[in-house]
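Novice: Okay, here's the prediction I keep looking at, along with the sequence it came from:
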Amino acid sequence: MKSQVKRTLEPSESFSKIVSVVRFCSRLIGVDVFDKDFKINPKTYFVMVAFAAYYLCALHTLSKYIATDWTVLLDIFSPVSCTTQGLVKFISALLYPSLYHRLSVEIGDIYEKYQWMGKKYEDKLMEWNKSMKKILLSCAILYFLTALIVICTPVVLYVLKGERHLTLLCEVPGFDVTTTQGYLVTNGFNTVCILIAAFGLYAGDLFLFIFLTHSIFFYDILALKISDLHEIIEENDRDERLGKMVDDIVEWHQFYLGFNDTCNLLFFWTISAHIVCTTLGILSTLLIIMLKDWPGAYAYILNDQFCTGIYDINWYALNVRNQKIVRLMLMQSQAPRNITIAGVEPLSVSTALKITRTIYSLVMMVLRFQSK
């Protein structure tokens, strides 16, 4: 019997498998916007009802306890911040289905084109796919563990200590949580909300990752194009192919700028809501831990390259026409159109550090106020 040799997937095929995972997740919550003929369907309406039901229950709980305990605001706001993130991502998908589809097609076309342009291009595309798989898997594990901890904590405390804790401070109208039936119904409702939120947030983040990471990956193609250009220059700086290669680099640069502009349109509110809600959610959770007891609170704790790459082109070895073309790209790079947060701060590590310092300062301020 002849042994069958397993065929290595081409980069475009590997990317298609990643897209199929994203589409499966988004299809379950009714927002498969990668589908050219996407339409709102019963699953979409179910998720809409789930959002409305949770917010109504949260308002009911707030009105019930706010008069006697103001800290209920913190208990409710922490999970509400996560729900709001999911809602913004959900609405974004419904508003721009054609743009999501267009970008996914454009990325797929890039894989189809560049996987045949040489071994180094193919290897780079495979490297992209491996990075994407790691991101998707890591994100899935994070959401799964967080949801599991939040759901299981009240169960463990009830079994070990006989204490009754709600998974979320979100009571269902008409049910008394002091009774066994009311407690089970409320925690059952909260568990369903947590599962929908965890899966919905994960599906929403897949959209972010698949597009924003490719915005970063595109620099690799630019670097390879510039490397090819330099090889030709070293062989013959009068080679007729240089003009075509410079034009190709300019075209790639223009595509990158257009891609970033579309991403900024698609994810303006998504990224802004994610950063703001996450910051406020972490802050409220830390305050809950300091001011009162809620076991589930602990679970909630849980692009400049492209522009600078243009400077790597040995423009002085090109003819006057190509030097002028490179100069135009350099001028555009003085004000790079990167992915931003609310159109103000760039989406980068330094911005994340600023937000972290802000959270730390606010928590320290509350601690000093509490100690007085």
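Specialist: Thanks, I have the structure now.

Novice: CA atoms for contacts and neighbours, from now on please.
Specialist: Fine.

Novice: which element follows the helix of greatest length in the chain toward the C-terminus?
Specialist: Longest helix in the chain, counting residues (DSSP state H): helix 180-235. Scanning forward in sequence from helix 180-235 by DSSP states H and E, the next helix or strand is helix 241-291.

Novice: now for whichever helix or strand comes after that next one, which elements pack on it?
Specialist: For helix 241-291, the succeeding helix or strand toward the C-terminus, using DSSP H and E, is helix 304-309. In terms of contacts (3 or more CA pairs under 8 Å, 6 or more residues apart in numbering; DSSP states H and E), helix 304-309 is packed against helix 180-235.

Novice: The helix it packs on versus helix 241-291: what angle between them?
Specialist: 150 degrees (axes from the mean of the first three to the mean of the last three CA atoms, to 10 degrees).

Novice: this is the other structure I want to compare:
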Amino acid sequence: MTTKILRPTESFGKIIKFFHLISSLVGADVADENYRVNIITITLIICIVAYFIFTGTTVASVFSENWTYLLEASCMVGSVLQGITKLISAFAFAKEICGIRIELENLYREYEVKGDDYAEALNKSCERVWQVIKMVGQVYFVAGGGIILITIVLIFASNEKVFLMHFMIPGIDVDTQVGYLMTLTLHTMCFLFGAFGLFAGDLFFLIFLGQPMLFLDLLVLKVKSLNEAAAENSSNAERLLIEIIEWHQYYTDYNLRCNRIFYYINSMQIVTSGISIICTLYIILLGDWPGAYLYILVAFGGLYLYCIMGTKIQTCNTAFCEELWNINFYDLEVKNQKMIIPILMKAQNPSEIKVGGFLPLSVQTALQITKTIYGIFTMMLRFLEENQ
């Protein structure tokens, strides 16, 4: 029995359907042109507002007795701020997100019929995106599921009241069975909304910023066709060269649009991930929150996921420029040789994805942040040793 091979449009369609599914779970499927704010969206917003209000009141009431509770409560604040930034960006750029989604679907339809090489490049791109999505999904599943599982085990194994998150509902007595269950239910709702919301935000980041690698693969095929046509003195050489020039312009424009959409998301992701890691490390040293060991996995994963994708874009920009240099200029007519010069100059100064408008989104930036976190962590150790 032969296995049915999916066409590139079908493979990409599966990715988009999965994106629609996860986004709809948090009421933010803005990639759908028929999207409307619904009851799930309103519930999500209520959970976010309740989280901040109740966390603030809880910290204010406990701070005088235990100031470290502020750090414990601050661990998840970073993730909540990331989720809010992704949600606001999704609403603010809803038309652009939907437009890019349709644009990519049309691109897959256009190029899958141009030959086996193009179809292979499209399928390879879908496979790359799926692999990263599965990896990120596994991190969220292991960390989120693990935190919930640890909480459930401690509820039954401990005589003390165990909570999933770090806030109490004013006026609700957690020492009563009903009050404890109400608080735990709200914690679970906020936690699940947060986990799926962060995953949904990461999905459209991965899908959109996973495409420049596809654009590079298609450029390689375009340059190959041009060189073959130029070597044969074909009349199609000029048309193929114009296609490459337009393709580079499209690639540059696509990166600029993505940079605009993800500007605030990237900045918030990197800054809050660093702060969350520092707070979580301190809580691990104090041993006050069992879920901290898994939560720090999410914090580090979020930091390096975005920075690795930024580095991929940088590498892609360099490879794009190098591939343009692979055009056999000596086989082109003089007027066509002159046409390629401005594009080569432009390709040597590509647009980069920035954090806060000045730091490049790259692994180097992540390593600098990690080095800073390590320095702060050693200071924490000394502080605790002096107090003991």
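Specialist: Ah, there it is. Here the structure is a predicted model, which means the values were calculated and not measured.

Novice: Report the TM-score for the pair.
Specialist: Aligned and superposed, the two chains score 0.93 in TM-score terms (TM-score structural alignment, normalised by the length of the first structure); 367 aligned residues with a CA RMSD of 1.9 Å.

Novice: In the second structure, which residue range corresponds to stretch 65-84 of the first structure?
Specialist: Using TM-score structural alignment, stretch 65-84 of the first structure lines up with residues 62-81 of the second structure.

Novice: whoops, I mixed them up, stretch 141-160 of the first structure
Specialist: Taking TM-score structural alignment, stretch 141-160 of the first structure hits residues 138-157 over in the second structure.

Novice: and the matching stretch, how far from the first structure on average?
Specialist: With mean CA distance after the TM-score superposition for the first structure, stretch 138-157 of the second structure departs from the first structure by a mean of 1.9 Å once superposed.

Novice: any idea how far that stretch is from the chain center?
Specialist: 23 Å (CA atoms, centre = their mean, to the nearest Å).

Novice: Show residues contacting that stretch.
Specialist: Stretch 138-157 of the second structure has contacts (CA atoms under 8 Å, 6 or more residues apart in numbering) with 161-164, 195, 199, 290-291, 294-295, 297-298, 301.

Novice: Kindly recompute the last result at 6 Å.
Specialist: Residues from elsewhere that reach stretch 138-157 of the second structure, judged by CA atoms under 6 Å, 6 or more residues apart in numbering: 162, 291, 294.

Novice: Residue 51 of the first structure: what's it in contact with?
Specialist: For residue 51 of the first structure, no contacting residues are found, by CA under 6 Å, 6+ apart.

Novice: For residue 217 of the first structure, see how far away residue 173 of the first structure is.
Specialist: Taking CA to CA, to the nearest Å as the measure, residue 173 of the first structure falls 49 Å from residue 217 of the first structure.

Novice: And those two? Which one has more around it.
Specialist: residue 217 (19 against 13; other CA atoms under 10 Å).

Novice: The second structure: which residue goes with the more buried one?
Specialist: Per TM-score structural alignment, residue 217 of the first structure is aligned with residue 214.

Novice: And for residue 121 of the first structure?
Specialist: By TM-score structural alignment, residue 121 of the first structure lines up with residue 118 in the second structure.

Novice: gap between the host helix or strand of its match and the chain center?
Specialist: Using DSSP H and E, residue 118 of the second structure maps to helix 116-157. Between the centre of helix 116-157 of the second structure and the centre of its chain there are 12 Å (CA atoms, centre = their mean).

Novice: how much does it deviate in direction from helix 177-209?
Specialist: If you take the same axes, to 10 degrees, helix 116-157 of the second structure sits at 160 degrees to helix 177-209.

Novice: For the match of stretch 65-84 of the first structure, buried residues please.
Specialist: 68-81 (16 or more other CA atoms under 10 Å).
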